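I'll drop the sequence and a predicted model, then ask my questions.
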Amino acid sequence: MQRTNKFNKVYAWQLATIFLGFIVFGISENIKGPAIPRIQFDFNLNEEQLGSLLSLNALGYLIACSFTAVLVRKWGIKAASILAFASMLISGVFIFVSHTYSLFAASYFLMYIGNGMLEIALAILGARIFVKNTGTMMNLSHAFYGLSSTVAPLVATGVMSVQLFGLTLDWRGMYLVMLALALLPILTALRSSFPGDDLPSESRLPFKELVRDPALWWMVLILSFGVVSELAVGGWLVNFLEKAYHWSTVKASGMLSIFFLLFAIARLLLGPVTDRIGFTFSLIIFSGFSAICTFVAIVGGEQWSFLFAAAGIGIAMIYPTVMAFIAKRYPRGSDTAITFTVTLMGLGSVIGNYVIGFIIEMVKKLYGEGDSVGLLRGLQAGYGFIGLCALLCAVCGCILYWYLKKRGELI
């Protein structure tokens, strides 16, 4: 009985760290929606420069993904997780004091270093801990990302208007307050112990064997297209609705929150579906649904804008389902497979954000810089790229399904 209680207590601290980690991750990723128009105004950035800023941050994310696995092997998953949270906490302080663009860009870059480290750490933790009902538990843990992402834009909008000692917090103070929440998972991680760090090197699946598997490369493409489609919404939806349809920041942030509410509900409720119908088939169905919603919303105009939010139902399932697939297919090499897949996915994010900004600016120039129709068409074209990524995700899923079915290896 005492042993069972001890096990439950250990597992409870592990779950608390993972769930709080995803909450902080969702907040840090998605408070930028309402902040970006103000950052753009304060530093006088055009859309292409804004896309370049987001791509630079995605590069920091990519760099962190590439070295986090080394830290996990040398120091353990616990230390790597705490370091990730601490870097986000520190970046909030630096963002608060940044009044030059160079200092702000460096501080923002540091935040994405922390995000990249946390991405790998949480994925490894999930793969090690969720050995039963993997799809359900992966989606449940990632649902906390969706829940925090749901409230993050509205809370961020509210915090930016808070006055303290006669001064308005604005977007700098908002980042400080929201990123300070990283202290909570630091405390739970300190109380936790995590499995897998003592696995002998000879028991791990060799890297060369992993990269020879075509299924892993298709997973890289699926995850890259899926995550570009997911993360781009947080960075561009508010901007799109404000400039294309002249929505207020509060109304546009509300639509982003609905996107993440549906995103969270999908992960809470649809995880068992992925276990039942299979991870590969799930990727095709859900990414295809997201692509259809996005394209119909763009073509249909403002009256169909609710479909931008509905797309969250489909795109929500991509990342956790890929992680569940990797945990099942590579039980002895999940750490390496996750690091490899997520690092290459980060490269896709770098390119994706830049491409969106470039497309918007290119189409605007075709119509003329001051043309309001040109701005609308540019925003539609840029957001159309997000839908295209979801569609390509579904196409790659179909190819992977065919490849695995032919070999009798469907998961």
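Good, I have the coordinates.

hey, let's count contacts and neighbours off CA atoms from now on
Fine.

neighbours around residue 202, how many?
As a burial measure, residue 202 scores 7 neighbours (other Cα atoms under 10 Å).

try this one next to it:
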Amino acid sequence: MPDQIAGPDRATQPLLQPASAQYGGISDTDATPKPPWPTHDQHHIHHDGVSTTKGKTLRIAAAMFSFSAMGLLLSTIGLMLPALEAHYRLDDAQVSLIFTVAPVGYILATCLTGTIHARLGRRGIALVGPALQLLATVGAGLHPGRYEVFVACLGVGSVGIGLLDGAWCSWAGGSMGGAANTVSGLLHGSFSAGAGLGPLLGGLVMVQGGLEWFVWYYILAGVTVIEGVVLAIAFRNDTAQKYLEERAYLVTELSNGAEDESTSLLNGPSDTDDAGPAIIAYENGIEQDSRGPAKPTAHHSFSSSSARAILTHPVVWICAAFLLVEVGVESSVSGWVVLFLRRARNAPVQLAAAGSSAFWIGQAVGRLSLGPATDRYGLQRAVTVYLVGVVVFGIAFALLGLGQQGGEDGEEQQRSSSSAKLSVALVALMGVFCGPLFPSAIVQLTSALPRELHVGAVTYVAMIGQIGGALLPVCIGLLIQRLGIETFPSVVVVQIVLALGFWLLFPVAVKGEARRDERESLRA
């Protein structure tokens, strides 16, 4: 089945295009047709006199601001670990509980998003999401007496982030027509900008401003208020009726046997960047992918029978194992690097915060810049090189602090400062090569599976990735509590080597899927 088993070069087209194609414009080959259903975005003047172009531009700008706010919120976790340990008198194992809030919040958002869309429309998401974020930031700013309550507050905010993430990505993929890829790139670029600035700005508040750590959460609360106002204005006309009309059109088309046409209508070039944690949500049977455009399912649900069919494919298990480790590595580095730089490399607060920012910015640079190399050399070979690059820079990061003890105090302090600065640079390079890993795995998976299994398979492996994003940082917290913070880089290197091992198993699984399809076609 040539359409289902694509070669590496072809497989990279949807997700790992050159930056000019992915974010700067849409070519004739990957342009997505505009939705034929009547919407407020097409040939329509709103009752308030706002034209189509102005209304769409406002919504895009509002969604971009929302993604920037999400980046600020999520990147704050790593920055706050040292302050939380000091304030709540926690050890490394206890403070690692904070890493569980984002995946749990996203899972809860998955359960709620369909109901909110159906009853309140996108403007309901525009109100509920920022409201939950506001509750979380105000609650965290009040620095409750118990750490568990503080973590619960952040969990409320994670639900809001999950709702907004999935809603705006699915909206961009399903309502932007040929501009879906460009708009999706703008959204995830905005997230990267917010995530990169978050630790730096938070560090400035605490160091230059001389303020307590929890004041940063009050500043974030102000950002969420602005976010809520902007989103409420931009999506004020996106009612439940409008959403249901769009969904009804898709269901009608699918029931009439137009599945392929509808899928091509909404699928478009997918942007599966890892801007922080993101999973697949469902809105009454229509996939809402927080990493890319929405796609209708063939049967309008992820049934138990389809789940069993998906799990019979070894490539799904390999991809799930790879993402379990890969997402865990990203969460571990961005979460623990600030504490590591301060404690093991004696970095000042501002420089340690720059370490987290450097990793986020490095990921964005990697996603934008490595697409052409992936297209040229092929997905399997290119990602293998990327993983080896992460291992090399990870080893250099781990070895950097060795042999730096001894000498006069002034010389030791100078060496420590140089080591911390070089550590930040190495973390940034690790981020560059980590950037394309998640979308590459999704491309490799979907290129090996029949089209009708794509939705369920991507849902499953993305969920496993979220588990890794919570589990591995917690495990690192337990290890460094027992063995010391100096073990952090070594553990990260081991995890990356494990991810490389899983990636090298992909070709065997892909060939097995091809042989399986040949046997099934012969029996048919």
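Yes, it's here. Because the structure is predicted, anything quoted here is derived from the model rather than measured.

Residue 515 of structure 2: helix or strand, and which one exactly?
helix 506-523 (DSSP states H and E).

how close does the residue positioned nearest the centre of structure 1 sit to residue 79 of structure 1?
Closest to where the C-alpha atoms of structure 1 average out (Cα atoms, centre = their mean) is residue 231, at 5.3 Å. Remark: distance between residue 231 of structure 1 and residue 79 of structure 1 (Cα to Cα, to the nearest Å) = 27 Å.

again with residue 379 of structure 1
42 Å.

neighbour-wise, which of those two wins?
Neighbour totals were compared for residue 379 of structure 1 and residue 79, and residue 379 leads with 27 against 16 (other Cα under 10 Å).

Aligned counterpart of that one in structure 2, please.
Aligned counterpart of residue 379 of structure 1 in structure 2: residue 485 (TM-score structural alignment).

what's the counterpart of residue 391 of structure 2 in structure 1?
Per TM-score structural alignment, residue 391 of structure 2 is aligned with residue 291.

swap in residue 522 of structure 2?
Aligned partner of residue 522 of structure 2 by TM-score structural alignment: none.

neighbours around residue 522 of structure 2, how many?
Using other Cα under 10 Å, residue 522 of structure 2 has 7 other residues around it.

do residue 152 of structure 1 as well
28.

now residue 246 of structure 1
12.

Now do the SS call for the aligned partner of it in structure 2.
Using TM-score structural alignment, the partner of residue 246 of structure 1 in structure 2 is residue 346. Per DSSP: H, G, I helix; E, B strand; the rest coil, the local secondary structure of residue 346 of structure 2 is coil.

Near the nearest residue to residue 346 of structure 2 once chain neighbours are set aside, how many other residues are there?
Of all residues not flanking residue 346 of structure 2 in the chain, residue 416 sits nearest, at 6.4 Å (Cα to Cα, 6 or more residues apart in numbering). For residue 416 of structure 2, the count of nearby residues is 19 (other Cα under 10 Å).

Equivalent analysis for residue 305 of structure 2, please.
Per other Cα under 10 Å, the neighbour tally for residue 305 of structure 2 reads 8.

go on, residue 246 of structure 2?
Neighbours around residue 246 of structure 2, by other Cα under 10 Å: 18.

Same check on the one 5 residues further on?
Using other Cα under 10 Å, the number of residues around residue 251 of structure 2 comes to 21.

Mind telling me what element it is part of?
Residue 251 of structure 2 is part of helix 240-255, with elements assigned from DSSP H and E.

A strand includes residue 288 of structure 2, no?
Yes. With three-state DSSP as the criterion, residue 288 of structure 2 is part of a strand.

residues contacting it?
Residue 288 of structure 2 sits next to 166, 167, 169, 170, 280, 281, 282, 294, 295 when contact means Cα atoms under 8 Å, 6 or more residues apart in numbering.

give me that answer again for 6 Å
Shown in contact with residue 288 of structure 2 (Cα atoms under 6 Å, 6 or more residues apart in numbering): 166, 170, 280, 281, 282, 294.

The residue nearest to the centre of structure 1 matches what in structure 2?
If you follow residue 231 of structure 1 across to structure 2 using TM-score structural alignment, you land on residue 331.

With residue 280 of structure 2 as the reference, measure out to the closest residue to that match other than its chain neighbours.
Nearest residue to residue 331 of structure 2, sequence neighbours excluded (Cα to Cα, 6+ apart): residue 469, at 5.4 Å. Between residue 469 of structure 2 and residue 280 of structure 2 the computed distance is 15 Å (Cα to Cα).

returning to what we had before: in the helix holding residue 251 of structure 2, what's buried?
Buried residues in helix 240-255 of structure 2, defined by neighbour count with 16 or more other Cα atoms under 10 Å: 240, 242, 243, 246, 247, 249, 250, 251, 254.

same check, this time on stretch 259-278 of structure 1
Neighbour counts over stretch 259-278 of structure 1 (16+ other Cα under 10 Å) mark 259-268, 270-272, 274-275, 278 as buried.

can you tell me the distance between the two ends of stretch 302-321 of structure 1?
Length of stretch 302-321 of structure 1, first residue to last, Cα to Cα: 32 Å.

Check stretch 28-37 of structure 1 too.
So stretch 28-37 of structure 1: terminal residues 17 Å apart, Cα to Cα.
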